[in-house]
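S.K.: When you get a sec, could you give me coordinates for this:
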Amino acid sequence: MDFTDVPVLVTGASGFVGSAVARALAARGADLRLLVRRDSDRTNTNDLRADLIEGDIRDEASVLRAATGARYLFHVAADYRLWAPDPEDIVRNNRAGTLAVMNAARAAGIERIVYTSSVATLLPDDHGAADETRPATPEQAVGAYKRSKVVAERLVEAMAAEGLPAVIVNPSTPIGPRDVKPTPTGRIVVEAANGKMPAFVESGLNLVHVDDVAAGHLLALEKGQIGERYVLGGQDVTLRAMLAEIALIMGHRAPTISIPRTLLFPMAHANEAIARLTGGDPFLTVDSLKMAAHNMYYSSAKAEAELGYRARPFPEALADAIAWFRAAGKIT
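M.R.: Now for the predicted structure:
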């Protein structure tokens, strides 16, 4: 698809995945519009040739101003917190933001939408890799973040069934450059690279380079079916193997101590209590330990077959992430 001079709106471009999507579009010559909050960190947008429009995804009027005249929309922005003092705040934000953006897109006559969901909306498969055929209900989702993404995705599905031209993509666990905040997985990479994770729990996840996820977004716009969802993943990896690869890159000894999850729950409760007092983000949460009970493995077979999606090996993604964190001064 030729994006040259095509007006495209991206929400969440100051964030990790959103900035990768914006850069992929910029490389294809798109006329970029980026909806950003007034107080958002502009590190990921400062060097992009784009019109920055201040607004809030929960404010339909501000989204409509940004969307008017745009041809395509990538709605990547979300409340990505895995923990909050009031967990329902995450659910409210993601539902309200998604509804406002989709209503504004419909009012602006957007031709095609790519909505960034998450594999958090899919039930894990303890016997293999989960795929798009395992949608979760809000009641089945573990934690407020996963529940919020299920609620928002079901909303987009319902609107697509009524004619909204939206395609849904479900990234797994992206890693790579420009993880400014960083994300929870990025924090693990930083801590492990700094030699501060001597032990681990037995769990697994699906790692994917953030730039491959961004490429998958563009493929979904071009080839995706309206109302369908597509997993954008990479490789299934145990947490043990992930930490070993980080140690290899850094020249450290890989951790070998496996800690039962049950022993970490008191620490998680303590982390959350401290976060409530300080206003910070806990490194370990009760919900993250509950999630670790299952290997979060996912298949991208549908995206590969229908979109032509491909992902590079996870060690390359880790190496790029570590190089960026090192340059940013987060790894010493």
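S.K.: can we go C-alpha only for contacts and neighbour counts from here?
M.R.: Fine.
S.K.: just the helices in the stretch 101-250 of the chain please.
M.R.: For the stretch 101-250 of the chain, helices defined by DSSP state H, counting those that start in this stretch occupy the ranges 143-161, 184-193, 210-223, 239-250.
S.K.: buried residues in the longest one?
M.R.: Judged by neighbour count (16 or more other Cα atoms under 10 Å), helix 143-161 contains these buried residues: 143-154, 156-157, 159-160.
S.K.: The structure of the following sequence is requested for comparison with the preceding one:
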Amino acid sequence: MSQRRVLITGATGGLGIALVAEALARGHDIVATGRREEAGARIKALGARFVAADLVKPEADLPGLLSGCDSVIHAAALSASWGPEQDFVETNLELTRRLLAAAGSVGVSRFVFVSSPSIFAGFEDWVGIGEDDTPAARPLNAYARTKLAAERLVLAPRDDNLACCAIRPRALVGPGDRVILPRLAELARRPRMPLPRGGQAFIELTDLRDAARAICEAEERAPSLAGRAINISGGQPRAVRDIAVALAGALGTHPRLVSLPLGLARPLASVLEALAHLVASREEPVLTRYTLATLAYSQSFDLEPARRLLGYEPQHDALGTLLKEARSMSAAEVGA
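M.R.: This next block holds a predicted model:
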């Protein structure tokens, strides 16, 4: 394994820190960038060089940041299910476009884009999504739309030596997760927890460490993966209801689980979204079409391509990781 200088964007998030640790363990020289300087101190302690920066700002010197780098792992994103469309366009799409251009201009040879399985979300069960399956024709929110558009930019044929590929990790959990656990914990702390279709849909959680290993392996093999997108998950589908019950137990809460019929949920989500858009609300409605799709319908990946192309096999029990983090969160709140 040869040492390379790798730029990791979005390094101060949960996945970003896991990526820094994994890439350092592989012997690479890491330049990590992100906006959270307190997380930057931890990154420096791991042995990486940290550059505090908001790459979305026009004045960000992307060619300068990339100077001397061999590879880019682009994990920076606006990972939210609600917000102004332009914010998602600028962060998820235009930043990717500018970073690709800068990488090509300074001679970077490898570019791994952290994409999202949200591009498949829809109102139907979809089990065993494979490498030839196409994303939903109409993505359900601005996050999915912009991640899909950015992925297509990354995977488009190029006339230079920049080998680009994408990894789509499913439902990431672990230290630093600011998406899955906080949202589920909020539901688990309510007196009643509504479960679309009774919580019978299956979700595949993914441990951040497994995702980081797959992404860094894609960086290793990027020259042979150019133009490909690979789906990654923990490989253990779990019913939403079972996850909800286990999480409530870890948090010490006792919500009443209430089945939410789809005949009520779908029109309600549409009306709530329409009202929120009408008043330009930055507050996410209590139910959106995207949230409904992810909780009411099963989605799982065929991991055969990941095994074949990356040698990937999940090493961690993602549900166990989620529950460990939930117990730590609960203990921290009690001690505060």
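S.K.: Show me which pair in the buried residues of helix 143-161 of the first structure is furthest apart.
M.R.: 143 and 160 (26.1 Å; Cα to Cα).
S.K.: in the stretch 151-300 of the second structure, which spans are strands?
M.R.: In the stretch 151-300 of the second structure, the strands defined using DSSP state E, counting those that start in this stretch lie at 163-169, 172-173, 192-196, 202-203, 206-207, 229-232, 238-239, 256-260, 299-301.
S.K.: what comes into contact with the third one?
M.R.: Defining contact as Cα atoms under 8 Å, 6 or more residues apart in numbering, one finds that strand 192-196 of the second structure is touched by 187, 240-241, 255-262, 265, 292, 295-296.
S.K.: Mind giving me the PyMOL command for buried ones among those?
M.R.: The following PyMOL line selects those of these that are buried, judged by 16+ other Cα under 10 Å:
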select buried, resi 187+240+241+255+257+260+265+292+295+296
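S.K.: tell me which of the contacts of strand 192-196 of the second structure is nearest to residue 89 of the second structure?
M.R.: Closest approach to residue 89 of the second structure among those (Cα to Cα): residue 292, at 23.1 Å.
S.K.: wait, what's in contact with the closest residue to residue 291 of the first structure other than its chain neighbours?
M.R.: Leaving aside its sequence neighbours, residue 291 of the first structure sits nearest to residue 142 (Cα to Cα, 6 or more residues apart in numbering; 6.7 Å). Contacts for residue 142 of the first structure were tallied using Cα under 8 Å, 6+ apart; they are 287, 290, 291.
S.K.: if we go to the second structure, which of the residues you listed are intact?
M.R.: Compared against the second structure with both residues aligned by TM-score structural alignment, their matches' Cα atoms under 8 Å, the contacts of residue 142 of the first structure retain residue 287.
S.K.: nearest to residue 103 of the first structure, of the contacts of residue 142 of the first structure?
M.R.: Residue 103 of the first structure has its nearest neighbour among these in residue 287, at 31.6 Å by Cα to Cα.
S.K.: before we move on, back to that, okay if I get the contacts of residue 142 of the first structure as a markdown table plus neighbour count and distance to residue 68 of the first structure?
M.R.: Formatted as a markdown table, these follow (neighbours: other Cα atoms under 10 Å; distance: Cα to Cα, whole Å):
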| residue | neighbour count | distance to residue 68 of the first structure |
| --- | --- | --- |
| 287 | 17 | 39 |
| 290 | 14 | 43 |
| 291 | 17 | 40 |
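S.K.: from the contacts of residue 142 of the first structure, which is closest to residue 134 of the first structure?
M.R.: For the contacts of residue 142 of the first structure, the nearest to residue 134 of the first structure is residue 291 (16.3 Å; Cα to Cα).
S.K.: Quick one, which of the strands of the stretch 151-300 of the second structure gets closest to residue 121 of the second structure.
M.R.: Ranked by Cα to Cα, the member of the strands of the stretch 151-300 of the second structure that lies closest to residue 121 of the second structure is strand 299-301, at 7.9 Å.
S.K.: quick one, what contacts the nearest residue to residue 80 of the first structure once chain neighbours are set aside?
M.R.: Spatially, and ignoring its direct neighbours in sequence, residue 80 of the first structure is nearest to residue 145 (7.0 Å; Cα to Cα, 6+ apart). With contact set as Cα under 8 Å, 6+ apart, residue 145 of the first structure has these partners: 79, 80, 81, 82, 83, 87, 90, 91.
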